[in-house]
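>>> sequence-free structure coming up:
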């Protein structure tokens, strides 16, 4: 069945690629995007390659999900919604609290309110949730029990102890395991809280108004097209810019903290299936590689990819709200949607670096973002 899909935040990294994927299969695409300068530059028509990539494949409406009027215009004749629009900086969310709650939670509430109280043709909503809602995720004790450690204490990290602990379990006895969709939800940042709220609103309200909900809990998405000037996009972009500028990389904590990096093409395909497959209806799915990669491994892979030997420093600095590790259990994605992410990190980094080298070296906004966090006593 041909769909008319609205992608909120559709001029972004994931949304623009998803629009092309949908269009290639004959689906009609509308994009609603606020085109903020942090992502698209001061003059998006000329400074945003992502926006330009939508020419001829999507109808673009500039507007915010916090505007009922913009949402109403964008929803005209739409049969499916992929709700990507969100503020995304974990650290920034800890001091721009009102903005994150207004856009992420408030925008989702406005979308649902319109659908609940006006005529529409929407049959499915896919919400871009996040691994951040798991907090520290799942671990196994020495006697085989699965536990979900609490947020790490400031005092412990200040003393150089960056590991997670569960009271009464002793030291060094917790084994990191993949986190599945039944795990405890206990986000450690304002961003994570708003993503949990977005997901809960969609999964609770949509069925009551006859709409199929689907939640995708994205892990750390990366790849060609990712913003190189937005300091909140992720460490691969940040470190790439520092390497090209010849600047030192300050590695936080002890460098052994890890993330589940998932390549953009895999994320787009999973999202396409979530939007179009009947089997996805009502489901909650992790979208990740299922592999944990440490920050030290990231730095090594990037310096090799760029052929640059740059100074690094394992500083012991840390940010409040950060988690120690995360790795997704992707069994449900495979069993229900028949999809397994296929691009390994080594190959994905190579493709990413090849693209980065075709782009201009961007200005360094990363240090400014760190200075803001330090001023708020969130970076130690």
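Perfect, I can see it now. All values reported here derive from a predicted model rather than from experimental measurement.

>>> When you work out contacts or count neighbours from here on, use the C-alpha atoms and nothing else.
OK.

>>> Would you mind giving the secondary structure of residue 81?
Of the three states, residue 81 takes strand according to DSSP: H, G, I helix; E, B strand; the rest coil.

>>> Look at it and say how many residues are nearby.
25 (other Cα atoms under 10 Å).

>>> Could I get the contacting residues of it?
When contacts are counted by Cα atoms under 8 Å, 6 or more residues apart in numbering, residue 81 touches 5-8, 122, 124-126, 275.

>>> For residue 366, see how far away it is.
33 Å (Cα to Cα, to the nearest Å).

>>> same deal with residue 134?
Taken as Cα to Cα, the span from residue 134 to residue 366 is 26 Å.

>>> try it against this one:
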């Protein structure tokens, strides 16, 4: 049955791909997006391929989730909301705290306030949560216990001890983090994503709206922002490779992430929009595979067919975690979802797309300087 879907942040990386997918399946799609310069450029109508990709697929409302008027206008006749709108970037969140909280938490509160206090036709809301809500995630001790370590001590990391430790335990082994893990975010961004999720799951249940939380891991692929220096090492490293500049790898390069290709992330989200019986669920959306930063660089070099100098600097950012690896059992059981795109295939497709795009002005050094000036990059 066709739905009327509102995607907040729908001109972004995941949102625009989801909008095209849902429209192709016969759903009516409305997008609400503020078209921030950091992602879409100075003049989005000419500088944002993501915005142009929505032509013929979605009605685009330019506006902010921090405006009740903009939200109300976009909500007309909506049956399903996919709430993607958020400021993203762990490092930047640590010094633009007010902006992140106002958009991510305040915008979510305004959306829910409308659903509670005004007539609407919404039956389900999907919120884009994040791997960042877990902090360091799950590990196994030498005697087989599952533990959830606290955030790494800054003094240890500064001394070159990048591993995760648990008081009273020796060596820890990384294991997939399940949705039942305690939530202990280590960045302002992670805190705001936890707040978004909690606000929506609690409020929706009280007003008879089904809610689904998708805790996305590191989503990548064609279409991700090459302008935003605060998110996505793939985009950052690709720009450096194209410019022939050296890559500075933080920590020791063995830190790792669970990368999930954009087509797989969209598949999971589309299923969450329409699959019966998933209301009230929280699910990890990832590949279930952990890939180190050094392996990321090697994969990019292979895909580009060239190399640049690599420096493993030992520097680190406040708020960064060591590893993340998702337990994807619940998404498989509830959505029938399993990531289909191996990392190396996704990288190849990503690089093929990158090479068709203009090389963006490099704001990466400026972003590092901003963090260094606030003692957040050490």
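Now that the structure is in, tell me what you want to look at. Worth saying up front: this structure is predicted, and the values here are computed from it rather than measured.

>>> got the contacts of residue 81 of structure 1 as a markdown table, with distance to residue 354 of structure 1 columns?
As requested, these are exported to a markdown table (distance: Cα to Cα, whole Å):
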| residue | distance to residue 354 of structure 1 |
| --- | --- |
| 5 | 31 |
| 6 | 31 |
| 7 | 28 |
| 8 | 29 |
| 122 | 40 |
| 124 | 37 |
| 125 | 35 |
| 126 | 31 |
| 275 | 30 |
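
>>> Relative to structure 1, which residues correspond to stretch 370-377 of structure 2?
On structure 1, the counterpart of stretch 370-377 of structure 2 by TM-score structural alignment is residues 372-379.

>>> And the contacts of the matching stretch?
91-92, 94-95, 317-320, 370, 380.

>>> what two of those are the furthest from one another?
95 and 317 (18.5 Å; Cα to Cα).

>>> coming back round to it: can you tell me which of the contacts of stretch 372-379 of structure 1 lies closest to residue 336 of structure 1?
residue 91 (33.9 Å).

>>> need the helices for the stretch 251-380 of structure 1, in chain order.
264-276, 295-306, 331-337, 345-356, 366-375 (DSSP state H, counting those that start in this stretch).

>>> looking at these, which is buried most?
helix 264-276 (a mean of 21; mean count of other Cα atoms under 10 Å).

>>> Just put the contacts of residue 81 of structure 1 in TSV and tack on secondary structure.
Compiled in TSV, these are given as follows (three-state DSSP):
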residue	secondary structure
5	strand
6	strand
7	strand
8	strand
122	coil
124	strand
125	strand
126	strand
275	helix
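
>>> Narrow those residues to those that are buried.
Among the contacts of residue 81 of structure 1, those classed as buried by 16 or more other Cα atoms under 10 Å are 5-8, 122, 124-126, 275.

>>> Pull the contacting residues for residue 225 of structure 1.
Here residue 225 of structure 1 is in contact with 13, 50, 355 (criterion: Cα under 8 Å, 6+ apart).

>>> Doesn't the second one belong to a helix?
In this case it means residue 50 of structure 1. Yes - Residue 50 of structure 1 forms part of a helix when assessed by three-state DSSP.

>>> so it makes contact with residue 13?
Yes - contact criterion Cα atoms under 8 Å: residue 50 of structure 1 and residue 13 qualify, at 6.9 Å.

>>> Of all the helices of the stretch 251-380 of structure 1, which one is nearest residue 193 of structure 1?
helix 366-375 (18.7 Å).

>>> is it true that residue 60 of structure 2 lies in a helix?
No - per three-state DSSP, residue 60 of structure 2 lies outside any helix segment and is strand.

>>> To which residue of structure 1 is it aligned?
With TM-score structural alignment as the criterion, residue 60 of structure 2 matches residue 60.

>>> Give the burial count for its match, as a bare number.
Considering only other Cα under 10 Å, residue 60 of structure 1 is surrounded by 19 other residues.

>>> so who does it touch?
With Cα under 8 Å, 6+ apart, residue 60 of structure 1 has these contacts: 30-33, 54.

>>> could those go into JSON lines alongside distance to residue 110 of structure 1?
JSON lines is the format used below for the contacts of residue 60 of structure 1 (distance: Cα to Cα, whole Å):
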{"residue": "30", "distance to residue 110 of structure 1": "18"}
{"residue": "31", "distance to residue 110 of structure 1": "17"}
{"residue": "32", "distance to residue 110 of structure 1": "14"}
{"residue": "33", "distance to residue 110 of structure 1": "15"}
{"residue": "54", "distance to residue 110 of structure 1": "25"}
